[in-house]
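> My questions concern the predicted model and sequence given below.
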Amino acid sequence: MSTDYKDTVFLPKTDFPMRGGLPKKEPEILQHWSDIGLFEKLRAQSKGREKFTLHDGPPYANGHLHMGHALNKVLKDVINRSQQMMGKDAHYVPGWDCHGLPIEWKVEEGYRARGQDKDEVPVVEFRQECREFADKWINIQIEEFKRLGIEADWEKPYRTMDFASEALIVKEMGKFLMNKGLYMGTKAVLWSVVEKTALADAEVEYHELKSPTIWVRFPVASSNHELLEGASIVIWTTTPWTIPANRAVARGEEFEYVVYEVTELGENSLAKVGERLVLNRELSEQVRIDAKIEAWKERGVVSDLSGVTLNHPLGGLVGAEGGFDYQVPLLTADFVTNDAGTGFVHIAPSHGADDNELGRQHGLEVPMMIDEGGVYYDHVPFFAGACVYTQEGKAGDANGRVIKALIETGAMLAKGSMRHSYPHSWRSKAPLVFRSTPQWFISMETNDLRKKALKAIDDTRFIPEKGSNRLYKMIEGRPDWCVSRQRVWGVPLPIFMEKKTGEPLRDQKVVDRIVAAFNEEGGDAWFSSDPSRFLGNDYNPDDFEQIQDVIEVWFDSGSTHSFVLEARPELKWPADLYLEGSDQHRGWFHTSLLESAGTRGRAPYDAVLTHGFVLDNKGRKMSKSLGNITAPAEINSRYGADILRLWVVASDYSQDLRVGDEILKFQADAYRRLRNTLRFLLGSLSEFSEAERLPIAEMPELEQWVLHRLSELDGVVRKSCEDYDFHAMFQALHNFCALDLSAFYLDIRKDALYCDAADNLERRACRTIIDILFDSLTAWLAPILCFTTEEAWLARGKTSEAESVHLRAFPEIPSEWQNDALASRWDSVREVRRVVTGAIEVLRSEKKIGSSLQARPAVYINRNELLTAIGDLDMADICITSQIELVNADAPEEAYRLNDVDGVGVVVDTAEGEKCERCWKVLPDVGSHPHAEGTCSRCADVLS
């Protein structure tokens, strides 16, 4: 009969459960952090350290968190925690964007639902509703961020709507006013007729739109070329409604322009036999097809198009009272391409950015054509009252009325339709128009703003590096910055316009009074105060117009460095790092750079890190219509926040990231491997004491190899943290736990841990190493698995050293632990071991043996360097067999081999002897120890 020796074996003991139960456990840990005042303790601990400042790009305060928020904030938290544990003071201040159209739109929706007119509500009252709306969502988002394990100064976040913030935003705008970088100009800007405001590039998204297409004749009025007499230059456009605003036609410099005479027409063609049309040769054939012209003949190439003037195509329109009876010039422009169209572009300076710039260069009129609601002004001949887009964002009657008028004047050559990418408002989803309107701009040239910004980009570290080129190109070619918005919920534009001169008042005392008032009452003071409060006794309010626009929100967020980094002594300016999604090259990175370069001559950051977007598991953008949205709250309740955090670092976040059930299950499996490693370490350390610790100098070689691996990992971890490359860090730590520990070191040492005597040197060495491993891994993994490592640390009971794992530093790994020669030797040993375990696994799969301890492999080795590496090592223990035979000879033909390990072959036989009832090894001496029935000599000695 066998004897039960289970109680004599040192099996792992721990209260750290195998199953994480994270959805229930994590809130308990959050409460623990709150109870001990973790954030305050971190700050006290960090006093006097080098500061690390990651400046938070403000999310918008108008809804629950989505996966983009989670990715962004988790990555920031991992960086902050890692920098803190590398000995810095990583004080993280979260912030929120609170102003702007999305919130104003939501509040207006409430008015519309109640049948109220927003314009009848007092401005300050409306602004208060917006403030309350933002405040509500900030409080909700704070709790949702906390649930993700984000450690931050939640009691003192920054908000762009705080009075002090609004005051400093005004102060920053005042700097541009005073240095004359801020000016009023009439330019064509992207305009939402639904929201009745100009939009920034970052507020624009592109969707497919079906638009009418028209080919329009511009009859030549005068030229220096006889070929052009009686001819018409043809343009093509997808915006017929802009034709009334036409003030020129543009051509390319290098194109070949040909005069074609129509000789034969197709059915329903609007062309005329005998008429002459001027076109770019490369595009002419497609125009012939689109205009249903069966045949034409080439009359010649026009080599000189300088000095040509054209009649407006609506000239002579009945009912327009001569409003279009004028001529327009033919100009040269570098934006004319031969990708599509005719080679000529109709120029409406009121309704296009390129058109507007070309018009300014040539002194063209920039007529005010449509109002804020997208309707033609009363002064526009014939088309007064025509609507481009309705308040619902639908196409109005303007295109139809213009097309009909062009047919009546005989200017229409052809018409059709096409689907193309077109700018839409990201909020209302309505199509936008370019609209010429007086706006306030920050000049890119005044004070050399563009040059300063480009130099600042060169001086900034970008991760990944390609972000530098992307931002550089944007700044290099961007127009002046439109900073005014015709809305209510925002920081008022602090400008008084002198009625007599039309110039803004530039007086630092006035700016200072505005800043002081905003500090006391916020931006509401602008709307509730008499102008004399700001103008003082030096000016008569009747001589000035008080501008009612608000500052665009991108200037708000671009100014955060002034009222967060500079205003809070616990932080520093410039920030070490700005971190956001790659879309912020045209958003926050961009506007922060311009604002800071314009006021301080450099960027407000030393480094910029960008991450990708979150897609579903098929690589599609998440949307309600597709039903493919994965929400952070759902992951928290189902898997736990640590799984979400693991997904962030396990992914290559420099690219777009995919998430879905299968991906999260994969991460949950990886998490279990890490958790089981920590659990095994904890269990193996049961009752470990300092008296048991073995000095490093007395460690066996295998333990010294582990120490070497820890020294290598220390280098990887620290470099990854410096490079913000946590993907590499996670892979290194995961592979170390799975391959070096679970599948190798701990697998080998289980026998010594479980079965050797308590004072055995190998067992003491192993337990000492496991203690070092636990301390190292819990520290290195703490920034990533913030909840699980805290749970493990508390289970270890080392709170006398630190109340929280997050109050620890990364371990200082002694340089003498690195031993490359030893590592090389063990690489060779592991090569041999892989062949042995592979051979045993074949027998296990064939059910010939049940355990590797039942095997007795004969290992044939004909490589001297491998035999030298093995030396006097106990390969039976290393290969986890009961017995082993090493043979310095070529392996027989039937031996098991691995293609990537030369010179090693293995033949496996069954071990000789009986199975020890305590350690399960099969040895010849089992049963020969009467005082310990059924055991081997080692176990018998332990039992005695």
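The structure has been received and is ready for your questions.

> make it CA atoms for all contacts and neighbour counts henceforth
Will do.

> I'd like to know which elements the helix or strand harbouring residue 29 is packed against.
Here residue 29 sits within helix 22-36, counting by DSSP states H and E. Here helix 22-36 touches helix 123-147, helix 632-638, helix 641-650, helix 786-796, going by 3 or more C-alpha pairs under 8 Å, 6 or more residues apart in numbering; DSSP states H and E.

> For these, could you give me TSV that also reports distance to residue 590 and mean neighbour count?
TSV is the format used below for the helices and strands packed on helix 22-36 (distance: least, C-alpha to C-alpha, whole Å; neighbours: other C-alpha atoms under 10 Å):
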stretch	distance to residue 590	mean neighbour count
helix 123-147	24	17
helix 632-638	28	17
helix 641-650	25	24
helix 786-796	33	22
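
> closest to residue 601 out of the ones you listed?
helix 123-147 (32.9 Å; C-alpha to C-alpha).

> which of the residues in the longest strand along the chain are buried?
For the chain, the longest strand by residue count, based on DSSP state E, is strand 204-222. For strand 204-222, the neighbour count (16 or more other C-alpha atoms under 10 Å) marks 204-205, 207, 211-222 as buried.

> Now do the contacts for the nearest residue to residue 778 once chain neighbours are set aside.
Spatially, and ignoring its direct neighbours in sequence, residue 778 is nearest to residue 789 (5.3 Å; C-alpha to C-alpha, 6 or more residues apart in numbering). By C-alpha atoms under 8 Å, 6 or more residues apart in numbering, the contact set of residue 789 is 778, 779, 781, 782, 805.

> residues in contact with residue 458?
Counting by C-alpha under 8 Å, 6+ apart, residue 458 has contacts residue 468.

> For it, give its distance to residue 472.
Per C-alpha to C-alpha, to the nearest Å, residue 458 is found 8 Å from residue 472.

> same question, residue 270
47 Å.

> Could you do residue 505 as well?
34 Å.

> So which residues of the stretch 251-400 of the chain form strands?
With strands called from DSSP state E, counting those that start in this stretch, the stretch 251-400 of the chain shows them at 257-265, 276-280, 293-302, 309-311, 327-332, 344-347.

> For residue 128, which of the ones you listed is the nearest?
The nearest among the strands of the stretch 251-400 of the chain, by C-alpha to C-alpha, is strand 344-347 at 43.7 Å.

> Could you list every helix and strand that that closest one packs against?
Looks like strand 344-347 contacts strand 231-237, strand 248-251 (3+ C-alpha pairs under 8 Å, 6+ apart).

> Please compare the first structure with the one that follows:
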Amino acid sequence: MTTAEKIDYSKTLNLPQTDFPMRAGLPQNEPKLVERWQNMNLYKKLRESAAGRPLYVLHDGPPYANGNIHIGHALNKVLKDVITRSFQMRGFNSNYVPGWDCHGLPIEWKIEEKYRAEGKNKDEVPVNEFRQECREFAQHWIDVQTAEFKRLGIEGDFEKPYTTMNFHAEARIAGELLKFAMSGQLYRGSKPVMWSVVERTALAEAEVEYHDYESDTIWVKFPIASGAEDLSDAHVVIWTTTPWTIPGNRAVAYSPRISYGLYEVTAAENDFGPQAGEKLIFADALAEESFTKAKLQYKRLCDVSSDDLAAMTLAHPLKGFGGGYEFAVPMLAGDHVTDDAGTGFVHTAPGHGREDFDAWMDAAKDVAAKGIDTRIPFTVDDAGYFTKDAPGFGPDREGGAARVIDDNGKKGDANKVVIEALIGANALFARGRLKHQYPHSWRSKKPVIFRNTPQWFVYMDEDLGDGTTLRSRALKAIDDTRFVPGAGQTRLRAMIEDRPDWVLSRQRAWGVPICVFADADGEVLKDEAVNARILEAFEAEGADAWFAEGARERFLGDRAGEPWQMVTDILDVWFDSGSTHTFTLEDRPDLKWPADVYLEGSDQHRGWFHSSLLESCGTRGRAPYDAVITHGFTMDEDGRKMSKSLGNVVVPQEIIKQSGADILRLWVMTTDYWEDQRLGKNVIQTNVDAYRKMRNTIRWMLGTLAHDDGEDVALADMPELERLMLHRIAELDEVVRKGYDAFDFKRVTRALIDFMVVELSAFYFDVRKDALYCDALSSQKRKASLVVVRHLFDNLVKWLAPILPFTTEEAWLARYPDAVSVHLEQFCEIPAEWKNDELAAKWRKVRQVRRVVTGALEIERREKRIGSSLEAAPIVHVADAELRAAIADVDMAEISITSDITILDSEAPAGAFVLEDVKGVGVVPAMAQGTKCARSWRYTNDVGSDPEFPDVSARDAAALRELKALGRL
């Protein structure tokens, strides 16, 4: 038996060896890593390792503590985690402190529902007992969400998060409110606010969303009472989608820019309303549409000038009804009036709309001079019932007060009874219905109303003593802030420019109270000693101290005998969350103020970004952040909004259970997160496929590095292909760092995936497998390749660590069993000499020629003329001089993975394989000559040249001889 017959050549190859499995098993393995990080206190180790480095702080916008996390939470937290991890691994101490928003109506509502189910009355339960139940409810969901965030791979200070219900936090929130009070920015006013009847509280714009809603519409006739003698028998007609606001009407607005006319009814086909001979005033652009709606024939009589309108005083259409509408109704010029819809006149009820209120207040002095009462009525109460200020519809009405909206958010009978009264007064021109976008509470999903009610506000335009206002400070802060994407700046600026005064008060029980004392006129007590007692108590006992027995006397001290009243309203929760920068960034020594970055969904331009900006500008003169990043919302695969009714909700817990958190994180990193994203089974499968390719690349490197003895090779001694790969590492390092700096995670991830799949697996590794597996242990080429694979592994795993924390930890520990964690590592420092643009330019040409060769071989395989590319020895015609020069000193057979190759300086013959985008190269397939090496499977003419190993090539025989000398054969 010969030596060759005794050898199993497969055992002589340096084939990859690793325990890193091809199948990831992420759903099973990730929880083990979460437990490992918990047991080793990775968070503490991260802080210790980063001690002394500059801080990089992302301040967490607090999620609400009232349920399991959804896909929006997952997207948001992964983005934050990648930011903090990427800065941590690039020389910063990037400390992530998670936080929770704990106060407010949704939690309070849940406890109220529980009470109702138990037959308990909330009003009969001591307020602090009720608040304690709210606190316990919030804590339960903080614990649940903490576990869910950890399962996502989020690393942060979950042992010491911030919560808005923490006693210190409540004291700081109260302290911020008192700063506004002491500086004169806080005031009590009576303005129309959005009011939720269902929830019995005022709402801010950020707490409102718009949905389709069908409203009753009416055209109402206002008789001309005086001021235009030749028009005294005419009516001005208004149009509104809120008939219930007619009892609150106090004026009619017009525009001097609109053309108006006097019209006469010539024939009527309706059951009610105008009859032949009646005269009506309309905007000319809207007259035909209005008369058609009322089924009237008409003719135009003459123009009505703006001077005519300004001189008019109208009678209320309900004059004589209920004995309460005998007042005059003035005409007001208004910039908000258009002739796009309606009648060209705007019904003005200052108690039921911001523009109406502003118009009425602007005209109040002139109106009062005419002897008209400028008092704004309170026509609707907190439960949606008409009050005594709506005579005939309120408590004096037979059967009781009519209601606008009931406790379930359904329409009451208010519209019906008002319309009936208008018909009875011959004041209705026409009626109809309109489906339009209408404000709803984002919590209850029920429609809201605009209602005049006393509330506590912060001025937007009051001089703050330095020539600035809260609005001007906020606008300057926006200009000084970096926005990613840039459109966020425009959006936030528009919201700040147009917003009214900030309404802070809510009529609820769970939250931080507006802890001020005020007199009957709403003047706030400004007493530092009183404030100090309040804050000291809140620090020790929480905001519950405000509601404790004897609180008034305790806080007022020797001023308790004065007529100061405790305000019992609760602070808007947006003020809570807008104040989080104070008790986190300022108060924690491991953070800093201002934050480097805030990141939330695009809806937070009117929410957390907005309230944080106003709170900080009002108390500190600038924004609490240097940069603002916004992400879009997650839609289903068809681009539809996710909803339970459509059955298209994607739950992060299910993705994690089926595929693993790293797959979910990879999806986040491959999306254009600045825009709305899509997610579903197909999208997840795409990411699963990409992950497998990346994992297999990592696995191959680990297997190959099992043969790495750590020997180094000088750059000058490396083959060109190895130097090219080091150049590519240097290039990628720039791409990755710049991408992380720009928060352009898709660019980073796409670059890494493409590099691993296209440049490594399909090119470099494919080419170098022969040398790595078959070359002698002493081979310089093999040693250089191992050095490059070593660098590739270290860099790629570190670059990917913020994105795929579980997979990279598993890979790092497989490579370095004694390591603590990849997440304690820093990105590698890349030697400047690795960068070689000239070499890269040359090899771009080499790879162009290679593409033509491999394209030709692919056809040969497909046609089954060859099985492996090693069976080929193609003839390559290279007419292009630059390409020919580039490959002159390159072993194109090695690069093309063929046994031989012939390069000819000639045009390609007819029938040669060519590629359109590679000019001057053609390939004629040919079969390899010689004998197949039993070890490397290459066809050569020197198989058998070594008599000791007669069935292998000379290269392989030399490798075998080395193994034999080492006793490994």
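Done, it's in. Here the structure is a predicted model, which is why all the values come from computation and not from measurement.

> that older thread, and the helices and strands packed on strand 344-347 of structure 1: which comes nearest residue 404 of structure 1?
strand 231-237 (15.3 Å).

> List the residues that contact the counterpart of residue 427 of structure 1 in structure 2.
Matched by TM-score structural alignment, residue 427 of structure 1 corresponds to residue 443 in structure 2. Residues in contact with residue 443 of structure 2 (C-alpha under 8 Å, 6+ apart) are 105, 106, 207.

> For the second one, which non-adjacent residue is spatially closest?
Which is residue 106 of structure 2. residue 443 (6.6 Å).

> so which helix or strand takes in that neighbour?
Using DSSP H and E, no helix or strand contains residue 443 of structure 2.

> Kindly report the same for residue 176 of structure 2.
Here residue 176 of structure 2 is assigned to helix 167-182, by DSSP H and E.

> so which of the helices and strands packed on strand 344-347 of structure 1 comes closest to residue 362 of structure 1?
strand 248-251 (9.9 Å).

> superposed on structure 2, where does the closest one end up, distance-wise?
Superposed on structure 2, strand 248-251 of structure 1 shows a mean distance to its aligned partners of 0.8 Å (mean C-alpha distance after the TM-score superposition for structure 1).

> Could you tell me where that strand falls in structure 2?
Taking TM-score structural alignment, strand 248-251 of structure 1 hits residues 251-254 over in structure 2.

> Check stretch 565-578 of structure 1 too.
Going by TM-score structural alignment: stretch 565-578 of structure 1 matches residues 585-598.

> what comes up buried for that stretch?
585, 590, 591, 592, 593, 594, 595, 596, 597, 598.

> how about the strands in the stretch 751-900 of structure 1?
855-861, 885-887, 896-898.

> Now do the longest strand of structure 1: which elements does it pack against?
Using 3+ C-alpha pairs under 8 Å, 6+ apart, strand 204-222 of structure 1 sits against strand 231-237, strand 309-311, helix 398-409, strand 412-425.

> so which of the strands of the stretch 251-400 of structure 1 gets nearest residue 410 of structure 1?
Of all these, strand 309-311 comes closest under C-alpha to C-alpha, at 12.3 Å.

> which residues sit against the closest one?
In contact with strand 309-311 of structure 1 (C-alpha under 8 Å, 6+ apart) are residues 218, 219, 220, 221, 222, 223, 325, 326, 327, 328, 329, 330.

> Kindly report the same for stretch 851-871 of structure 1.
825-826, 828-829, 832, 836, 840, 844, 849, 880-891, 903-912, 920-922.

> Just the buried ones from those, in ChimeraX syntax?
Command for ChimeraX that selects the buried part of those, burial taken from 16+ other C-alpha under 10 Å:
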select :825,826,828,829,832,836,840,849,880,881,882,883,884,887,891,903,904,905,906,907,908,909,910,911,920,921,922
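
> what stretch of structure 1 does stretch 506-519 of structure 2 fall on?
By TM-score structural alignment, stretch 506-519 of structure 2 lines up with residues 485-498 in structure 1.

> still on that earlier bit, quick one: the helix holding residue 176 of structure 2 aligns where in structure 1?
Helix 167-182 of structure 2 covers residues 163-178 of structure 1 once aligned (TM-score structural alignment).

> Give the buried residues for the matching stretch.
163-177.

> how close does that stretch sit to structure 2?
Mean deviation for stretch 163-178 of structure 1: 0.3 Å (mean C-alpha distance after the TM-score superposition for structure 1).

> What lies in contact with that stretch?
158-160, 182-183, 442, 491-494, 506-508, 511-512, 514-523, 555-556, 559-560, 562-563, 598-599.

> For residue 174 of structure 1, see how far away the residue lying closest to residue 562 of structure 1 once chain neighbours are set aside is.
In space, and not counting its chain neighbours, residue 562 of structure 1 is closest to residue 168: 7.1 Å by C-alpha to C-alpha, 6+ apart. Computed as C-alpha to C-alpha, the residue 168 of structure 1 to residue 174 of structure 1 distance reads 9 Å.

> Ok, residue 778 of structure 1 next?
On the measure of C-alpha to C-alpha, residue 778 of structure 1 and residue 174 of structure 1 end up 50 Å apart.

> what does residue 784 of structure 1 give?
43 Å.

> Next: residue 275 of structure 1.
59 Å.

> Residue 848 of structure 2 maps to what in structure 1?
Using TM-score structural alignment, residue 848 of structure 2 sits opposite residue 831 in structure 1.

> which non-adjacent residue is nearest that match?
Nearest non-adjacent residue to residue 831 of structure 1 (C-alpha to C-alpha, 6+ apart): residue 901, at 6.6 Å.

> What is the aligned counterpart of that neighbour in structure 2?
Checking TM-score structural alignment: residue 901 of structure 1 goes with residue 918.
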